[in-house]
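[1] what follows is a predicted protein model with its sequence.
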Amino acid sequence: MLSKLSWKSVRSRYYHYVVYLIGMIFAVAIYYSFNAITYDQVLLNSVGSEVALKAFLSFGALLIAVMILSFMFTINRFFFTRRAKEVGIYQLIGMKKRQIAGLFFSEIYILGLAALVIGIFFGIVFSKLFSMILIKVMVLNVESAVNFSIPSIVDTVLVFLLLLLMVSLHSAYLIYSYRLSGFFKQEERPIIEAKELTIRQAILGVLGILLIIGGYVLSLNVVTFLFDPLLGTIGFLLLPFVLIGLCGAGTYLFFKYTIHIFIHLFIKKKGGYYQGLSMLVAGNTRLHLYKGSNTLTTITIFIACSLGFIGGSATFYTLGIDNVNAMNPTDFIVNRALYESVESSIGLQGALVDSVALQFKSVGSQYHYYVGKEKTTSEDPINLLSLTNYRAYQKINPYLKTVNLSDDEQAILFVQRTQSLLRYDSVFQLVGGATLKATETMADYLGDPLLRYNRPTLVVTDELFDSIDNGVPYSLMAFNVKRSQRSELSEQLSKKFAKEWQFPIYYDIIQSGGEVTGYVSETSKKTGSEAVDTEKEGWTLNYTDRQTDLVYSRKLLGALIYIVLFLGIFALIISGSVLMVRQFAEAERERSTYRLLERLGIPQKQVRRLVYQQNIIIFFLPMLLGIFHAFFAVHLFNQLVPSSGYRLAYISCGLLILIYILYYVLTSRIYCWIVENDELSGGK
């Protein structure tokens, strides 16, 4: 009999459990697919050992499990709250708490096992699609297959049985910690006067807007704050936590109080408040937003974090590929001394497309740069490259821009993109008395700085370059090969020549009396009659290979995009599901109000319009605010590490809107069905 009563209660609210079941099925399918790929040896072998794909996917599966557990705990607590009176009735008729817990356990495990079986089925069916997506983003040349993996099935079953056990223990805790009197306590409904706005609400509402705007303004000027002498480096490091605090507190106040200001302005509009059901819309909306402010705040932050992580991962991908272009703008760059050996050993004659010899000079100098407010003086070598040589290199390097110099005192400074937070002073004093002024600073696409002793590079006029004779000249060969032979030549080069540090330089540079003196030499002066104790040294890498770095970056960053994208989409689905279940509960609470409207002669069409108007605010307000938060978060990151990789973030925003539109339409229709269905009244 008790089982029948429990089943009747569950059946009366089956739409809650359907949403929960669908979310669980989707979670199991994703978890299984992630896990199955870790057992796909063909795919893992094609990725290679340089990218720990299995560890990436295992970590992603762990995060999915944590998100699923949070989702299950949230929905489980919600279900328990809705069935509090039912549990109280069970106790009154003599049922022990362990028996009540047993009923809840059976429901949890029936739903969980159903989700597990169906989810694994869909995971097996769609594993080919998941594998194809991973292969696509990692640019692999391998065939995908349906991943029917017994070890993956076992792992998935064990993990979800553990999750179900934890949820069962959570239910037991709720049952044993509640007192009988609490089960029959009337639900408190906050009293909100729809036509009144208190001074406290107005102040807190305005404060919510100011906190959010303040967070946005800080995010737009993060670089300015970095170089602000009053803020300092410690203050800048604390800035992200300040931004999170401002936006989090502002979001809570927005849903709790700010929205009441807008509703108050609406109801003050003459004629608008008493038209149709506007009064009821305003009152119900204020009540729902006030009661659900915690949930809506959490969902808004959840959406912002999901979109922010997706946008950030897309930015990382763009930066990674751009870094390959900066480090390897041509297919190969090798030290001139190594070039002849490379040419003879791997047969470049038939594969060579174009090449250029780059003549550099490593010259002693003094220059200044800033990290935040702190000024640092550097007395180190810099690299000089003649304008004519640069223009010859530009013909085979598609990433170099055209530059011009008007006199021998001007120069163009090339800075690594990873040093975007550094500000270089424009004046460079060279050993020997020459002073250069950098009239323009450009991103360094000359090749890996490790090939140039990892020092800044200046492009100068040919006359100045030829006149300097106190540095160390060295040469690099940059060349491109036929597309069809890149992989083969790259493999041969890596087998026959190991990357190593070569051709050291020794230097000791000082500034005294406004003049820079010292030396940069190919031989050390630490020994002999001119021994120098303060001498330093630098080394250069012997070669770089674009194909190897490009393949590695695509594999690593592709795996990152794959994991973050699926985690983000799953997070969006979870947030929509929580809102959906919450609105179902509101429908049950408001059923009597809507039925009264029908008895008063309000047409059903108008009642349904009221439902859609309320739900559009509940669903789309946190969605839009979350999108705004994510936009400013990604913009902040872009100021620190410039990138144009926003396409995936925009696609994710579009996907979020589609998901929420679907949830909104389904929720509104089921909401109408709940308040119009007489058979559900007994389940209230």
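    All right, it came through fine.
[2] use CA for all of it now, contacts and neighbours both
    Noted.
[3] how far does the host helix or strand of Arg11 sit from its chain's centre?
    Assigned by DSSP states H and E, Arg11 belongs to helix 2-12. Counting by Cα atoms, centre = their mean, to the nearest Å, helix 2-12 is centred 43 Å from the centre of its parent chain.
[4] buried ones in that helix?
    For helix 2-12, burial by neighbour count (16 or more other Cα atoms under 10 Å) applies to Ser6, Ser9, Val10.
[5] adding another structure so you can compare the two:
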Amino acid sequence: MLGRLTLRNVRRSSKDYIIYIVTMAIVAALMFAFNGMIFSKDMKDLYREFTIFIVLVGLASFFIVMIVIWLIHYMVNFMMEKRSREFGTYLLLGMKKKQIAAIFRYENMILGFISLLAGIIPGMFFQIAFTNIFYSIMDVEYRISLDFSLWNLLLTFGLFLFAYGLALFRVKRKFNKMTINSLISMDKHNEIVKNERSTWKKLLVFISVAYIILFNVLVLTSKMNIGSMWFYVAGLVAAIYLLYIGLSSFFISYIKKQHKGIYKEANIFVFRQLSSKIKTMRFTMGTLTILFTTVLFAWMVVMMFADYQNKELERSHPFDVLVFSDDTKYDFHNELSIITDDSVIENQHIYKIYENGTDHINQYLYEHVDGTWQNDQGSSYFGHDTYMGISDYNYIRSMLGYETIELDDNGYLIQCIERVRPYLEQLAESESLLGNQALSYKGTFTDPLSQNGMNGADYLIVVPDTFLKSMRPYYSLLAASIKGEAPAHLSERLLSIRSSLLNEAGEYKYSIQPGQGSNNIISYSSIVLVKDNDIVEVGLVLVSIAFILAYIGIVFLCAALTILAVQQLSDSSKYKFRYSILKQLGLSRKETDRVVLKQLGVYYLCPFVISIVLSMFIGLFASERFVYYTGIQAGIFWYYLLAAFVFTVLYAVYFIVTYVGFLRNIYH
């Protein structure tokens, strides 16, 4: 008997909460796909350091499980409230609270199992598609194969079971506290709008908006440091929740003042519905707004990393092989022997970087360039200013296919990254870059030259070879061009030669103060750079982070939009009689549709607009910093607009589904 009742309730719930089931199926599919990639032999073959990917997926799974627990917990409470009269009736018929709680738990577990089953097959295809994308981005041939793992199925099932078990943990206790009267009246408490004074609550709207503006100003002017950032972020979260508390009172006040627009096209009905809904959902609406803002940030980072991987990653590694040594007499014989074991060297050059005991160029950049740093753990620049002879400079330029540069005995050139160019040119024009009048400034070049701790850090001063006689060799470099693609483990083999010079952390023990450059976002430095190896390694990290953030963003967005949709669809069935009254008052079906569209539009627009405003200026600032630090050629609006576009499309899909379902419920 109870089993038949449970199954009947499951069939009814599957119709009423189809959006919730579809969302959980999407979560299950994505979870199965990413978990499957952990156990995938293809992914292990692609990654040299597969642990990185496992850690990223594990971290993402933690956040996903947390949001799924929150979603399930919210939906369980919501369904309990909407079905409270039904449960009260069960008590009147003689059922025990323990039995009702068990039925409710089984219903939710069955719904979860249905969602899991519905997500397994799509999850398999997602796994194949994602793996293929990884291989395509890395330009590696991939043969599509069904890489099914029983461990993946068990892990996904275990995570779902854990989420549902934790969310349903207190159901029995809640039912034990319920009485027949409380169950019968539970679904009515949200309909009661207290006649309270709302003047002070209206002020919360203006206070919250003022703080949000202040927060954005502090971000845009870079007045927020790391120490105070968390304090301001906590204030921003509080401002979001207070804003929704104030909005409800704002709508009620607007109705009471009886403005002209109130009685136009059933606007009073719309405002009344909205004020009641926001009043009862203000904490939930605040949480959804925070989730939407998080999604926008996550997807903006996805766009950044994807664009960098496509445009800048290969440019930042122009040399086939580049090896560093702080021993100026080092001959690189062993390195050349390893390279020639499995490769053919087309061109090679051993050269030196020089210094003259000064560091005033470095100090000038420390003072003027954003992002430079100097502490006990390291620094942006070397201990001395770095110089190169014109013959070495032209030789490595020719290796990379750049045009050679003519330089007379009385001039010098600047080779640097684009970010520091204006500062060095300003210093050169003041005739103080070299600290004397011996040489005159002849120009600046910003062609990619591995200036992340190899050919200088951010810059090199190129001088005539005769001028090097007054300087000291600082460190040595080997640059090599090889025919075809580099062997997969060439970088590791080259590093193994000097394993005795590595410390316990596996880091090279320099005899000089090394520099890494001022890029604090995407920076890769080592004593050995092998283009083909490093592009794959760094590219996989970037793609993995982008995939994980996209994964988190989709789940967060779908979970938040599900709550918005379910709330409205439930109300459409519950308050069907209110819309029938509109018909009796003379509104045509087209006019009623317009009222529903306006009601849902304002309801959906509230968190949408607030999250867009919250993220816009911070997002533009983050985009500007990303372009500045990486040197990528992109507009600062581009990344945010792409993220906002994807966000808007998915948001619109859920809105349309809700609107269509709402109309179906009130007319049938």
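    Alright, I've got the coordinates. Keep in mind it's a predicted model, so treat the numbers as computed, not measured.
[6] on that earlier part again, would a markdown table of the buried residues of helix 2-12 of the first structure with distance to Thr517 of the first structure be doable?
    Output for those, formatted as a markdown table (distance: Cα to Cα, whole Å):
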| residue | distance to Thr517 of the first structure |
| --- | --- |
| Ser6 | 90 |
| Ser9 | 89 |
| Val10 | 86 |
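[7] where along the stretch 551-668 of the second structure do the helices fall?
    For the stretch 551-668 of the second structure, applying DSSP state H, counting those that start in this stretch gives helices covering 576-584, 589-630, 638-667.
[8] check the stretch 201-350 of the first structure too.
    Using DSSP H, counting those that start in this stretch, the helices of the stretch 201-350 of the first structure run over 222-226, 232-253, 259-268, 278-291, 293-327, 336-346.
[9] for Cys672 of the first structure, which of the ones you listed is the nearest?
    Taking Cα to Cα, helix 278-291 is the member of those nearest to Cys672 of the first structure, at 14.8 Å.
[10] quick check: Glu406 of the second structure vs Glu429 of the second structure, distance?
    20 Å (Cα to Cα, to the nearest Å).
[11] kindly report the same for Thr562 of the second structure.
    Using Cα to Cα, Thr562 of the second structure is found at 61 Å from Glu429 of the second structure.
[12] can you check Leu56 of the second structure too?
    Distance of Leu56 of the second structure to Glu429 of the second structure, computed by Cα to Cα: 48 Å.
[13] which one's more surrounded, those two?
    Neighbour totals were compared for Leu56 of the second structure and Glu429, and Leu56 leads with 17 against 12 (other Cα atoms under 10 Å).
[14] three-state assignment of Leu477 of the second structure?
    Recorded secondary structure, Leu477 of the second structure: strand (DSSP: H, G, I helix; E, B strand; the rest coil).
[15] so who does it touch?
    For Leu477 of the second structure, the contacting residues are Leu322, Val323, Phe324, Ser325, Ile350, Tyr351, Lys352, Ile353, Met454, by Cα atoms under 8 Å, 6 or more residues apart in numbering.
[16] mark which of these are buried, thanks.
    Taking 16+ other Cα under 10 Å as the criterion, what is buried in the contacts of Leu477 of the second structure is Leu322, Val323, Phe324, Ser325, Ile350, Tyr351, Lys352, Ile353, Met454.
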